[in-house]
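Peer 1: I'd like to go over a predicted model; first the sequence, then the structure.
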Amino acid sequence: MSLAIVITVVVVALLFDYTNGFHDAANAIASAVSTRALTPRVALAIAAIANLFGALLSTGVAVTIAASIIEPPSGARGLAVVLAALVGAIVWNFTTWYFGLPSSSSQALIGGLVGAGLASHSEIHWMSGVIGKVIVPMIISPVIGLVLGYSLMIIALWALRRANPHRVDRGFRIAQIFSATSLALGHGLQDAQKGMGIIVLALVTAGYQSDFVVPVWTMLLCATALAAGTYSGGRRIMRTIGRRIFPLRPVHGFVAEATASSVLYLTAFVVAAPISTTQVMTASVMGVGSTRRLRAVHWGVAREIGLAWVLTLPAAALIGAVAYPLALLLVP
């Protein structure tokens, strides 16, 4: 098996992590920037550093991606499957980034894997993997974010009902530095592992390792790629999350970030499920916004985001399936 093909897959996987970074950077910093707790450049630097360290905290999600979704054929055809899956995810990431839609990089990667798997007649673990470890957590996690964000916001409003509004805003702007950092750490914990999982799947498929243990060099490369992508921006999506869904105040931003962080840590450490940071943060913003009144949330924007979520899996799967025969041309 040509080492050059494996290196190509690793490089494309790092490109996916990079696009994941600039696509999803807005999740961690949009509310902090919107409430002026942080300037965009400082917020991006904090998010990049936190993503870097978060990526080194666990490998449970990476193992889920590598071992529980598909079982590609060994050798060159298997590497073509992995490469086509990455192409599907990257193309969809660029498409939704261009239109400023906060779609899920996680769903895009899973969709790419499934599409390439179907095109190659690979074994797909539908019930135990795709449905049990991906789709169910991805449906439940934003619901938890919505309900928990709403509940915590109600508690915060009641606790602060007699407080001075200016002091509250000042205090929560400072608190948002920590909550945004925590969310970025959770984003690194979740999203860098998807690239790690793909690289491990490629190494196993090519016969370079026999188990699904994530090598240290893979963790470091994926963490660096995600951090670099995070620092490069994501301003289009930042406007959608930070302003278009609901006009956030510092207390709203803090509660939404704290809520999303809690869900990310729970799913990464407890169930090792690859959930979407984008979905969880967006749902949390909707939850805190709904406490003011339902009309305060721009539900038309929410419908656009929901449509992107619904389309992500099948669209990335279609791209992955189309990319598979092209990827075959690159392998001997």
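Peer 2: In hand now; what should we look at?

Peer 1: switch to C-alpha atoms for all contacts and neighbour counts from now on
Peer 2: Will do.

Peer 1: Surely G233 is within a helix?
Peer 2: No - per DSSP: H, G, I helix; E, B strand; the rest coil, G233 lies outside any helix segment and is coil.

Peer 1: which residue sits closest to it in space, ignoring its chain neighbours?
Peer 2: The spatially closest residue to G233, leaving aside those adjacent along the chain, is F22, at 5.1 Å (C-alpha to C-alpha, 6 or more residues apart in numbering).

Peer 1: got a list of what that neighbour touches?
Peer 2: 229-234 (C-alpha atoms under 8 Å, 6 or more residues apart in numbering).

Peer 1: Make a PyMOL selection of whichever of the residues you listed turn out to be buried.
Peer 2: Buried residues within the contacts of F22, by 16 or more other C-alpha atoms under 10 Å, are selected in PyMOL with:
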select buried, resi 229+230+231+232+233+234
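
Peer 1: now, which of the contacts of F22 sits nearest P102?
Peer 2: Of all those, G234 has the smallest distance to P102: 9.9 Å, by C-alpha to C-alpha.

Peer 1: Regarding the protein, what is its longest helix?
Peer 2: When the chain is parsed with DSSP state H, its longest helix is helix 165-206.

Peer 1: distance between that one and the chain's centre?
Peer 2: Averaged C-alpha coordinates place helix 165-206 at 9 Å from its chain's average position (C-alpha atoms, centre = their mean, to the nearest Å).

Peer 1: The structure to be compared is supplied as follows:
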Amino acid sequence: MDYSLIVIVVIVAALAFDFTNGFHDTANAMATSIATGALRPKIAVGLSAVLNLVGAFLSIEVAKTISGGIVDELKITPAVIFAGLVGAIIWNLLTWLVGLPSSSSHALFGGLIGATWIAAGADAIHFAKVVEKVLIPAVASPLVAGLVATIGTFVVYRITQRARQEVVGKAFKSGQVLSASLVSLAHGTNDAQKTMGIITLTLISSGSLAAGSSPPIWVILAAGGAIALGTYLGGWRIIQTMGRKLTEIQTPQGFAAEATAGAVILASSHFGFALSTTHVCSGGIIGSGVGRRLAEVRWGVAGRMVLAWLLTLPAAAIVGAVAAAVATKGDWGTLLVGVAGVGIAIAIYLVSKRNPVDPNSIAEQPEPIPAGVA
């Protein structure tokens, strides 16, 4: 297998990951709007897909973090990156199957770190950058989003408690269209860039681009298109978890959660922090439940989500490391990893067909907002 062919294989795998990222993370932007009835399911995912594509062109700071910050691009090969992508894709599909909103971003980082460690040693990983750009944002972002959403929800209900509740509900449904659009745009500025960074890293490691290069325009377009397509197909299992199972969502809560998440993600993209949009949006939803008196936050579901968050990076790293150990043996190893990855993906898809999720079941109309819930 010559270099040009392995580069093409890695690019295809990166876009496949980007596609899974799209349907895995659609819930981040649209779960609350679908749950409250602010947007119909198909319209919601279509709008989110378009804005994900637009967002991909707004910034490249996160892409630079991936392509030149996490690992030493001169010490790895495209086969190593391919192994890391396989680890990320498999974890994404497994968590999608069980409806857990884990982090696609951390799956990618974990797979890449595990593969690099096995293939090139610990010295090829920039651990200081991993802590600064990945781990600290992973802890801080959901806490910040949760706190701001809690305060915002409380204030919204206090301000509107004497207003006619049907008017409040209608107004915030319109507001949710804007806030959900903001999250979708922000998602494109952060998550689509991670695939741009991976493809750029591949081109640098193969000698096709100079070290420190920015993503070419065709990379930006391809990554934005792949995540948009995945978003449009909709990750209904995870939308159901975030929109229905975490807490009872009403339109003021949905608006507060989405506006908070969008602001946090956009700020992080500006500074090049490759945070998890899943963590941010989940934190915002939980915060909106805490901020509304009498709302039930299902902490058991939240606990399972946090457990998945903690497992994501090391689990993907283990899969990436195993894949790298095989892929670096030669062309036959890379081929074996690719065949195994495709086989596992097909198996997960077939299992999912046994218990499909109806998008319309997620979009049930919420209960009217009771008076005095602030």
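Peer 2: Ah, there it is. Bear in mind that the values here come from a model prediction, so they are computed numbers and not experimental data.

Peer 1: Give me the TM-score for this pair.
Peer 2: Comparison of the two superposed chains (TM-score structural alignment, normalised by the length of structure 1) gives a TM-score of 0.96, and 328 aligned residues with a C-alpha RMSD of 1.4 Å.

Peer 1: hmm, back to that, how big is the offset of the longest helix of structure 1 relative to structure 2?
Peer 2: Aligned to structure 2 and superposed, helix 165-206 of structure 1 gives a mean residue distance of 0.6 Å (mean C-alpha distance after the TM-score superposition for structure 1).

Peer 1: just to revisit the earlier point, could you tell me how far the residue nearest to G233 of structure 1 is located from M219 of structure 1?
Peer 2: Separation of F22 of structure 1 from M219 of structure 1 (C-alpha to C-alpha, to the nearest Å) stands at 19 Å.

Peer 1: ditto for P102 of structure 1
Peer 2: According to C-alpha to C-alpha, P102 of structure 1 and M219 of structure 1 sit 25 Å apart.

Peer 1: got it, and A268 of structure 1?
Peer 2: In this view, A268 of structure 1 and M219 of structure 1 are 15 Å apart by C-alpha to C-alpha.

Peer 1: same thing with L83 of structure 1?
Peer 2: 19 Å.

Peer 1: between the two, which one's more packed in?
Peer 2: L83 (30 against 23; other C-alpha atoms under 10 Å).

Peer 1: show me what contacts the equivalent of G230 of structure 2 over in structure 1?
Peer 2: Using TM-score structural alignment, the partner of G230 of structure 2 in structure 1 is G229. The contact partners of G229 of structure 1, by C-alpha under 8 Å, 6+ apart, come to 17-23, 25, 48.

Peer 1: Could you measure from G229 of structure 1 over to F212 of structure 1?
Peer 2: Where F212 of structure 1 is concerned, G229 of structure 1 sits at a distance of 26 Å (C-alpha to C-alpha).

Peer 1: cool, A119 of structure 1 as well?
Peer 2: 24 Å.

Peer 1: repeat for W92 of structure 1
Peer 2: 27 Å.

Peer 1: Next: F254 of structure 1.
Peer 2: Remark: distance between F254 of structure 1 and F212 of structure 1 (C-alpha to C-alpha) = 37 Å.

Peer 1: So between the two, which is more surrounded?
Peer 2: Neighbours were counted for F254 of structure 1 and for F212 using other C-alpha under 10 Å; F254 has more, 26 against 18.

Peer 1: quick one: that one is in a helix?
Peer 2: Yes - assessed with three-state DSSP, F254 of structure 1 lies in a helix.

Peer 1: just checking, it touches Q176?
Peer 2: Yes - here F254 of structure 1 reaches Q176: they are 5.2 Å apart, a contact under C-alpha atoms under 8 Å.

Peer 1: Just the helices from structure 1, written as ranges.
Peer 2: 3-34, 40-54, 60-68, 76-98, 105-119, 136-159, 165-206, 216-231, 235-239, 250-266, 277-290, 299-328.

Peer 1: ok, the spatially most distant residue from the centre of structure 1 - contacts?
Peer 2: Distance from the C-alpha centroid of structure 1, by C-alpha atoms, centre = their mean, peaks at R162 (37.8 Å). By C-alpha under 8 Å, 6+ apart, no residues touch R162 of structure 1.

Peer 1: So G233 of structure 1 versus W299 of structure 1, what's the distance?
Peer 2: Distance from G233 of structure 1 to W299 of structure 1, by C-alpha to C-alpha: 26 Å.

Peer 1: Same check on I46 of structure 1?
Peer 2: Computed as C-alpha to C-alpha, the I46 of structure 1 to W299 of structure 1 distance reads 30 Å.

Peer 1: try A202 of structure 1
Peer 2: A202 of structure 1 sits 41 Å away from W299 of structure 1, going by C-alpha to C-alpha.

Peer 1: I70 of structure 1 too?
Peer 2: Between I70 of structure 1 and W299 of structure 1 the computed distance is 36 Å (C-alpha to C-alpha).

Peer 1: okay, the two: which has more neighbours?
Peer 2: Ranked by neighbour count (other C-alpha under 10 Å), I70 of structure 1 and W299 place I70 first, with 24 against 16.

Peer 1: The more buried one against S120, yeah?
Peer 2: No - the criterion here is C-alpha under 8 Å, and I70 of structure 1 misses it with S120 at 10.9 Å.

Peer 1: so what's V271 of structure 1 up against?
Peer 2: Contacts of V271 of structure 1 (C-alpha under 8 Å, 6+ apart): none.

Peer 1: again, only using 10 Å
Peer 2: 60-61, 64, 133, 137, 265 (C-alpha atoms under 10 Å, 6 or more residues apart in numbering).

Peer 1: likewise G100 of structure 1?
Peer 2: So G100 of structure 1 contacts 23, 94, 234-241, 305 (C-alpha under 10 Å, 6+ apart).

Peer 1: What is the nearest of those to M127 of structure 1?
Peer 2: Comparing these against M127 of structure 1 with C-alpha to C-alpha places I305 closest, at 26.6 Å.

Peer 1: Translate that closest one into the numbering of structure 2.
Peer 2: Alignment note (TM-score structural alignment): I305 of structure 1 maps to M305 of structure 2.

Peer 1: Likewise for F99 of structure 1?
Peer 2: Taking TM-score structural alignment, F99 of structure 1 has V98 as its aligned residue in structure 2.
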